[in-house]
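Peer 1: my questions concern the predicted model and sequence given below.
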Amino acid sequence: MSDENIPLKSNGTSFIPPIVLAVIAAAMISGALDFGTTARRLPLLIGSATLALIVIDFLSRFENSVGRFLRAAIGADFRDPEMQHTPRWQAEITQVSCLALVLGGIVIFGFLAAIPSFIFFYMLVQGKQSILRSALVSTGIVVLIAMLFEIILDYDLYRGVLFDSND
């Protein structure tokens, strides 16, 4: 058995994951309330959306008509999972850490700085791509995002807490 193919042991009914995520989302919302008016929008949106998804996840874990309906509707039935193995916990920690870093980068530095940095380092480290390919893709993505939102749609992207001048 390879390191990446550990047999699935959980039936998916533990209530610990949604509770832990709810605490993190609540902390994000609470912390965002100290930001300026513009700077708090993204963390509030992410925290609120996360809490809404957590409620759905939490309810889907019950063995009742609501839980069965949600599992069937969103394809979250752990009795017949799509993935027949669970990744090693180190791989899970790495993935969650990457997402936490990009989210933190967006909150602090804004989209135009965080997204290409995330893409570059993720392709380089996790995707094992060359520096040139990682740089080209991340540069292409930031140009595409900037052109679409900043120029074509005339929409100011979130600049991050450090660069936000609106209060």
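Peer 2: Now that the structure is in, tell me what you want to look at.
Peer 1: contacts and neighbour counts: CA atoms only from here.
Peer 2: Fine.
Peer 1: name the residues of the helix or strand hosting Leu51 that are buried.
Peer 2: Here Leu51 sits within helix 41-60, counting by DSSP states H and E. Across helix 41-60, burial judged by 16 or more other Cα atoms under 10 Å covers 41-44, 47-48, 50-51, 54, 56-60.
Peer 1: contacts for it, please.
Peer 2: Residues from elsewhere that reach helix 41-60 (Cα atoms under 8 Å, 6 or more residues apart in numbering): 15, 18, 21-22, 25-26, 28-29, 32, 66-71, 76, 107, 158.
Peer 1: A further structure is provided below for comparison with the first:
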Amino acid sequence: MSGITNWRDFGSALAVFAIAVTFLLWTQTVPARAAAMPTLVAWLTIVLALIDIVAQTETAIGRLFRRFVSAEKVVEWKAQGDEKDATWSRVFLSVLWVIGYLGGVYVVGFLLTTPLYIFLYMVLHGGKSVRAAGTMAIVTTFLVWLTFEIAFKYPLYPGILFGGY
């Protein structure tokens, strides 16, 4: 037993971590005001990559993390252990999720589209409970609002229905 659940996913998490650390180092060369958002993104990416790295291990904490951050049913481009490519319908459905989110943002803005997208994606795609999906949708949307509107005083796009540009 290697102690790692999937070497490909573990390697990907390590690569993202390395890129995020490099990005964080780069932000130190930019004036402080201009580096505020890139620094936040770098730190968030580092934290998420570390969570992913730990979740890929066969340790008690790795299994605990995996229980909270993994979907019940994962639709991937290629199923684990499956040598043939995913069907075009699966790929098309994955692309439609992103197009649907972007279309929603364009029409009704971030603050309405984000919780709906997170909720539907977690319930329909991730197999999570309605309660868990609702909680994550609310918390994530609140943190997006808090970060942009309050901390950075940067208005989020309201959508064309609500006066978007």
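Peer 2: That came through, no problem. Every value quoted in this text rests on a predicted model; they were computed, and no experiment measured them.
Peer 1: TM-score of the superposition?
Peer 2: Scored against TM-score structural alignment, normalised by the length of structure 2, the superposed chains reach a TM-score of 0.48; 84 aligned residues with a Cα RMSD of 1.6 Å.
Peer 1: just to revisit the earlier point, just name the closest of the buried residues of helix 41-60 of structure 1 to Thr86 of structure 1, please.
Peer 2: Using Cα to Cα, Asp57 comes nearest to Thr86 of structure 1 of those, at 18.4 Å.
Peer 1: any idea how far Gly140 of structure 1 is from that closest one?
Peer 2: 36 Å (Cα to Cα, to the nearest Å).
Peer 1: and for Ile115 of structure 1?
Peer 2: Relative to Gly140 of structure 1, Ile115 of structure 1 is positioned 11 Å away (Cα to Cα).
Peer 1: which of the two has more neighbours?
Peer 2: Taking other Cα atoms under 10 Å, Ile115 of structure 1 and Gly140 do not tie; Ile115 has more neighbours (20 against 13).
Peer 1: wait, the more buried one sits on Ile108?
Peer 2: No - here Ile115 of structure 1 lies out of contact with Ile108, judged by Cα atoms under 8 Å, at a distance of 12.0 Å.
Peer 1: now the strands: where do they sit in structure 1?
Peer 2: Using DSSP state E, the strands of structure 1 run over 6-7, 85-86.
Peer 1: so which elements touch the last one?
Peer 2: Packing contacts for strand 85-86 of structure 1, counted by 3 or more Cα pairs under 8 Å, 6 or more residues apart in numbering; DSSP states H and E, involve strand 6-7.
Peer 1: what packs against the strand it packs on?
Peer 2: strand 85-86.
Peer 1: in structure 2, where's the longest helix?
Peer 2: helix 32-55 (DSSP state H).
Peer 1: identify all contacting residues around it.
Peer 2: 10, 13-14, 16-17, 20-21, 23-24, 27-28, 61-66.
Peer 1: in terms of secondary structure, what does whatever helix or strand Phe92 of structure 2 lives in contact?
Peer 2: Assigned by DSSP H and E, Phe92 of structure 2 belongs to helix 88-108. Counting contacts by 3+ Cα pairs under 8 Å, 6+ apart, helix 88-108 of structure 2 packs against helix 110-120.
Peer 1: and the next helix or strand past the helix it packs on?
Peer 2: helix 130-145.
Peer 1: quick one: that following helix to helix 110-120, angle?
Peer 2: Orientation note: helix 130-145 of structure 2 sits at an angle of 150 degrees relative to helix 110-120 (axes from the mean of the first three to the mean of the last three Cα atoms, to 10 degrees).
Peer 1: list the buried residues of helix 130-145 of structure 2.
Peer 2: Residues of helix 130-145 of structure 2 classed as buried: 133-134, 136-138, 141, 144-145 (neighbour count, 16+ other Cα under 10 Å).
Peer 1: among those, which one lies nearest to Ile118 of structure 2?
Peer 2: Nearest member of those to Ile118 of structure 2, counting by Cα to Cα, is Ala137, at 5.3 Å.
Peer 1: so that closest one is in contact with Thr114, correct?
Peer 2: Yes - contact criterion Cα under 8 Å: Ala137 of structure 2 and Thr114 qualify, at 7.3 Å.
Peer 1: list the buried residues for the helix holding Phe92 of structure 2?
Peer 2: Those buried within helix 88-108 of structure 2 under the rule 16+ other Cα under 10 Å are 101-102, 104-108.
Peer 1: now do stretch 27-46 of structure 2
Peer 2: Residues 27, 35, 38-39, 42-43, 45-46 are the ones in stretch 27-46 of structure 2 that count as buried (16+ other Cα under 10 Å).
Peer 1: re earlier: adding distance to Cys98 of structure 1 and mean neighbour count, write the strands of structure 1 out as JSON lines.
Peer 2: Putting the strands of structure 1 into JSON lines (distance: least, Cα to Cα, whole Å; neighbours: other Cα atoms under 10 Å) gives the following:
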{"stretch": "strand 6-7", "distance to Cys98 of structure 1": "22", "mean neighbour count": "13"}
{"stretch": "strand 85-86", "distance to Cys98 of structure 1": "19", "mean neighbour count": "14"}
